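Visitor: using only what follows, build the 3D model:
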Amino acid sequence: MNGKKILFVSSELVPYLPENEVSLMSYETPRMVNSNGGQIRIFMPRFGNINERRHQLHEVIRLSGMNLVINDMDMPLIIKVASIPRERIQVYFIDNEEYFKRKATFTDENGKLFTDNDERAIFFAKGVVETVKKLNWSPDIIHVHGWMASLLPLYLKKYYADEPLFAESKIVTSVYKKGFEEELDKDMIKKISFDGVAEDSIKPLATPNYNNLLKVAVDHSDAVILASEDVPQELQEYIAQLEKPVLSYVPIQEFEEAYANFYNNEVLK
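Guide: Below is the predicted model of the structure:
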């Protein structure tokens, strides 16, 4: 991985959110690349249940200040950063008062999905790309973890198709076990179409459930990693018929060599 630039975009990341399969692999994978001489950037949403004082988040004024249009509404983009001390890894946080101030990640106190999770995912995808453009940092690989990050491949391949910074970037999506049971807002497909994305490229989102969200993600990725032992069968079958590199599930104790080989020999070949 020496000298390779990898952008990691994740829904969740330890130590900022509780440990689970997504948040742990979102930490371990960049740590591995970093320790093997790669250059990394990590992005995640600045959820309201992240303790800003404890983790020493601070706003980066030069990166903040622009508005992103979400479903015909102007939503201010705020960028914050923090460092994971023992690894000397910097993390960028995508923030917005309307979408990320509430003290929770994806669901309310009753376990119901937030009704604007679709807009939060659109905002997150656009916010990551616009911030990387401001950093003028062209990644060799963009590795996506977690369902709230799963619109990024679509937006890179469609909305930002003519952006030269990402012309050579390869997109990898890690697919995990089912992340939610309900459906996102039924108008999600219209909100994405508002950005000029053709509906035929997002047909599955007519039913915006977890499996269909990930189908759209892998459709617009260059390679796929099965990151859970229990990826939904429907998704496994869908991924199996894609003509692109797929890395089968590898336990976390053995992932480093497998992921590094996959990056070097399958994704970057």
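Visitor: contacts and neighbour counts: CA atoms only from here.
Guide: OK.
Visitor: packing partners for the helix or strand containing Arg31?
Guide: Taking DSSP states H and E as the criterion, Arg31 maps to helix 21-35. Packing contacts for helix 21-35, counted by 3 or more Cα pairs under 8 Å, 6 or more residues apart in numbering; DSSP states H and E, involve strand 5-10, strand 39-45, helix 255-262.
Visitor: adding mean neighbour count, write these out as JSON lines.
Guide: Supplementary listing: the helices and strands packed on helix 21-35 in JSON lines, determined by neighbours: other Cα atoms under 10 Å:
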{"stretch": "strand 5-10", "mean neighbour count": "24"}
{"stretch": "strand 39-45", "mean neighbour count": "23"}
{"stretch": "helix 255-262", "mean neighbour count": "16"}
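Visitor: out of these, which is closest to Ser138?
Guide: Ser138 lies closest to strand 5-10 among the helices and strands packed on helix 21-35, at 7.5 Å (Cα to Cα).
Visitor: and the helices in the stretch 51-200 of the chain?
Guide: Assigned by DSSP state H, counting those that start in this stretch, the helices in the stretch 51-200 of the chain fall at 52-55, 97-100, 117-135, 152-157, 188-193.
Visitor: redo those as CSV? Include distance to Ser11 and mean neighbour count.
Guide: Converted to CSV, the helices of the stretch 51-200 of the chain look like this (distance: least, Cα to Cα, whole Å; neighbours: other Cα atoms under 10 Å):
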stretch, distance to Ser11, mean neighbour count
helix 52-55, 17, 12
helix 97-100, 12, 16
helix 117-135, 9, 21
helix 152-157, 11, 23
helix 188-193, 18, 19
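Visitor: dump those to JSON lines, plus distance to Met73.
Guide: Formatted as JSON lines, these follow (distance: least, Cα to Cα, whole Å):
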{"stretch": "helix 52-55", "distance to Met73": "27"}
{"stretch": "helix 97-100", "distance to Met73": "12"}
{"stretch": "helix 117-135", "distance to Met73": "11"}
{"stretch": "helix 152-157", "distance to Met73": "18"}
{"stretch": "helix 188-193", "distance to Met73": "11"}
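Visitor: quick one: which of the ones you listed is nearest Ile252?
Guide: With Cα to Cα, the closest approach to Ile252 among the helices of the stretch 51-200 of the chain belongs to helix 152-157: 24.4 Å.
Visitor: and the residue nearest to Glu52 when sequence neighbours are not counted, how far is that from Leu77?
Guide: In space, and not counting its chain neighbours, Glu52 is closest to His58: 7.8 Å by Cα to Cα, 6 or more residues apart in numbering. Remark: distance between His58 and Leu77 (Cα to Cα, to the nearest Å) = 14 Å.
Visitor: another sequence for comparison is provided below:
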Amino acid sequence: MKLLFAASEVVPLVKTGGLADVAGSLPKALTELGAEIRIILPKYEAIPESYAKQFETIATFTVRIGWRKQYCGLLKAEIDGIIYYLIDNEFYFRRGGLYGYGDDAERFVFFCSAVVESLFHMDYKPDIIHCHDWQTGLIPFLLRTRYANDPVCRHIATVYTIHNLKYQGVFGKELLKELLNSGDELFGSEGIEFHGAGSCMKGGLVYSDKLTTVSPTYAQEIQTEHYGERLDGLLRWRSQDLIGIVNGIDTDSFDPMNDPAIEVPYRDAIARKRKNKLALQREMGLQESESTPLIGIVSRLVDQKGFDLIEAVLDSIVSADVQLAVIGSGDWHYEEMFRRAAERQPNKVAVWFGFNDALARRVYAGCDMYLMPSQFEPCGLSQLIALRYRSVPIARETGGLKDTVTPYNEFTGSGNGFTFTNYNAHDMLFTIERAIAFYNNEDAWKQIVANGAKDDYSWKQSAKSYMSIYSELLSNRKENNSWPVI
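Guide: Below you'll find the predicted structure:
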């Protein structure tokens, strides 16, 4: 089984969010199950020199974008046992960031076209291309339309993973027609038309043989109007090919027993974990106290993550016997909210704006509870990392949070966290207060932490589910390659 992962970011080369963790960790687990796997992504300026210098150019060719022919270099290196390819074009990718540019449509049309063209130049013939999020959505579309009759491409199956349906790569119809050098024929009911514009993600949703998303609950949610981002009808139509598989984490990297970023190694001993809590309190300027519950947050500070709920009851949270340690950046409004709270209560609220991986790990290790009141959460990795570090999640029951955080039941002793259903600030506040009450019950708290320690947060089970999808595609390749040639 030969797989090619196409993604816009991959750990350890470059990362802005959870997509990179998935695209970097899942291939390792698949390799352990016997798959042969390689990964392709853009050659960004942000890739550290220590990695970039290991790549060698194996081919150069041109890619047609509109009326222009653009240079493309194909580079290759083996890093930590995985072979990576980079798509090189300095005009598109030698920039300070990965996304957010005015020509992102052109940049990722180029990337998708270059990935398909690279199939004619690389020393690898994949059985399946696994694409991730909107930046790669046009790859299945191109394979099933422009390259459908090409002998190199026509037998390649495709899997498309939705990491977050909210971000769809929607651009003007005329712009995409120009970039794809096409007419209206690509924008019919079986094309990429999206409410008068064009959607890169829709290319993946319509033309991939199988669709996956990152939790079973999110797979159901996105088929509803509330969560479907105007694609729910299409997703219901493809429901037989849509599968939700919970993400895992790299348990070798996120291991409190062997994490050099934290003060005191530990596994299940709460006493040793609380030494990390005292160290974190010192580092972030909070009052040192083992008995005061510490709530951690490591997140983008945006509406999706539920910060409007926190804003509504922040004074009530802070007035309780609790501390907050926050790492993140995002909307200025929420940054100001936490900045003002830290100024008013410096012994109880500490904030670090931006992202610092080592400090984030110390927050996971040092906090007692981890707060995730998300509006929606396709999977979420933070609650899995928190559980791995024996911190107890407080989460809203949505998406992957519902699939991975089970509410504590004081009558049966089951459950690894605390949850609330309605998107309501006072429901969240009640749940926080309930968690604090059980924190003050040492026996109950030890039971909750022990329950979380029993779960397997690795990629092992999820990788088996992906392997099952790949095997089905290979055994039924002809039936699955049934999309019309446009």
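Visitor: dump the helices and strands packed on helix 21-35 of structure 1 to TSV, plus distance to Val69 of structure 1.
Guide: TSV is the format used below for the helices and strands packed on helix 21-35 of structure 1 (distance: least, Cα to Cα, whole Å):
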stretch	distance to Val69 of structure 1
strand 5-10	20
strand 39-45	17
helix 255-262	36
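Visitor: hmm, back to that, mind checking which of His58 and Leu77 of structure 1 has more residues around it?
Guide: Regarding His58 of structure 1 and Leu77, a neighbour count based on other Cα atoms under 10 Å identifies Leu77 as having more, with 22 against 14.
Visitor: that one -> structure 2?
Guide: Leu77 of structure 1 maps onto Cys72 in structure 2, with residues paired by TM-score structural alignment.
Visitor: ok now do that match, which residues does it touch?
Guide: Residues counted as contacts of Cys72 of structure 2 (Cα atoms under 8 Å, 6 or more residues apart in numbering) are 60-63, 87-89, 114.
Visitor: most neighbours of all these, which one?
Guide: Ranked by the number of neighbours (other Cα under 10 Å), those place Ala114 first, at 26 neighbours.
Visitor: please pull up the equivalent of that one in structure 1.
Guide: Match for Ala114 of structure 2 (TM-score structural alignment): Gly127.
Visitor: just checking, that match touches Ile70?
Guide: No - applying Cα atoms under 8 Å as the test, Gly127 of structure 1 and Ile70 come out as separate, 10.9 Å apart.
Visitor: hey, what's in contact with both of the two?
Guide: Contacts common to Gly127 of structure 1 and Ile70, judged by Cα under 8 Å, 6+ apart, are absent.
Visitor: number of residues surrounding whichever residue in structure 2 pairs up with Met25 of structure 1?
Guide: The pairwise alignment with structure 2 assigns Met25 of structure 1 to Val22, based on TM-score structural alignment. Val22 of structure 2 has 23 neighbouring residues, counting by other Cα under 10 Å.
Visitor: next one: Asn49 of structure 1
Guide: That count, for Asn49 of structure 1 with other Cα under 10 Å as the rule, works out to 14.
Visitor: mind checking the SS state of it?
Guide: Here Asn49 of structure 1 is coil, with the state taken from DSSP: H, G, I helix; E, B strand; the rest coil.
Visitor: you'd agree it is up against Ala104?
Guide: Yes - if you go by Cα under 8 Å, Asn49 of structure 1 and Ala104 touch, sitting 5.3 Å apart.
Visitor: sorry, back to before: ok, which of the helices of the stretch 51-200 of structure 1 comes nearest Asn34 of structure 1?
Guide: That would be helix 117-135 among the helices of the stretch 51-200 of structure 1, by Cα to Cα, at 18.3 Å.
Visitor: average offset of that closest one relative to structure 2?
Guide: Taken over the aligned residues, the distance from helix 117-135 of structure 1 to structure 2 averages 1.4 Å (mean Cα distance after the TM-score superposition for structure 1).
Visitor: can you say which of the helices and strands packed on helix 21-35 of structure 1 is nearest to Tyr238 of structure 1?
Guide: Tyr238 of structure 1 lies closest to helix 255-262 among the helices and strands packed on helix 21-35 of structure 1, at 20.2 Å (Cα to Cα).
Visitor: so where is the closest one in structure 2?
Guide: Counting by TM-score structural alignment, helix 255-262 of structure 1 corresponds to 462-469 in structure 2.
Visitor: dead centre of structure 1: give me the residue that sits there.
Guide: With distances taken as Cα atoms, centre = their mean, the residue of structure 1 nearest its centroid is Ala149 (2.8 Å).
Visitor: translate that residue into the numbering of structure 2.
Guide: Under TM-score structural alignment, Ala149 of structure 1 pairs with Thr136 in structure 2.
Visitor: surely its match meets Phe108?
Guide: Yes - using Cα under 8 Å, Thr136 of structure 2 makes contact with Phe108 at a distance of 7.4 Å.
Visitor: how many neighbouring residues does Lys4 of structure 1 have?
Guide: The tally of other residues near Lys4 of structure 1 (other Cα under 10 Å) stands at 18.
Visitor: now do the contacts for it.
Guide: 37-39, 139-140.
Visitor: alright, calling it a day.
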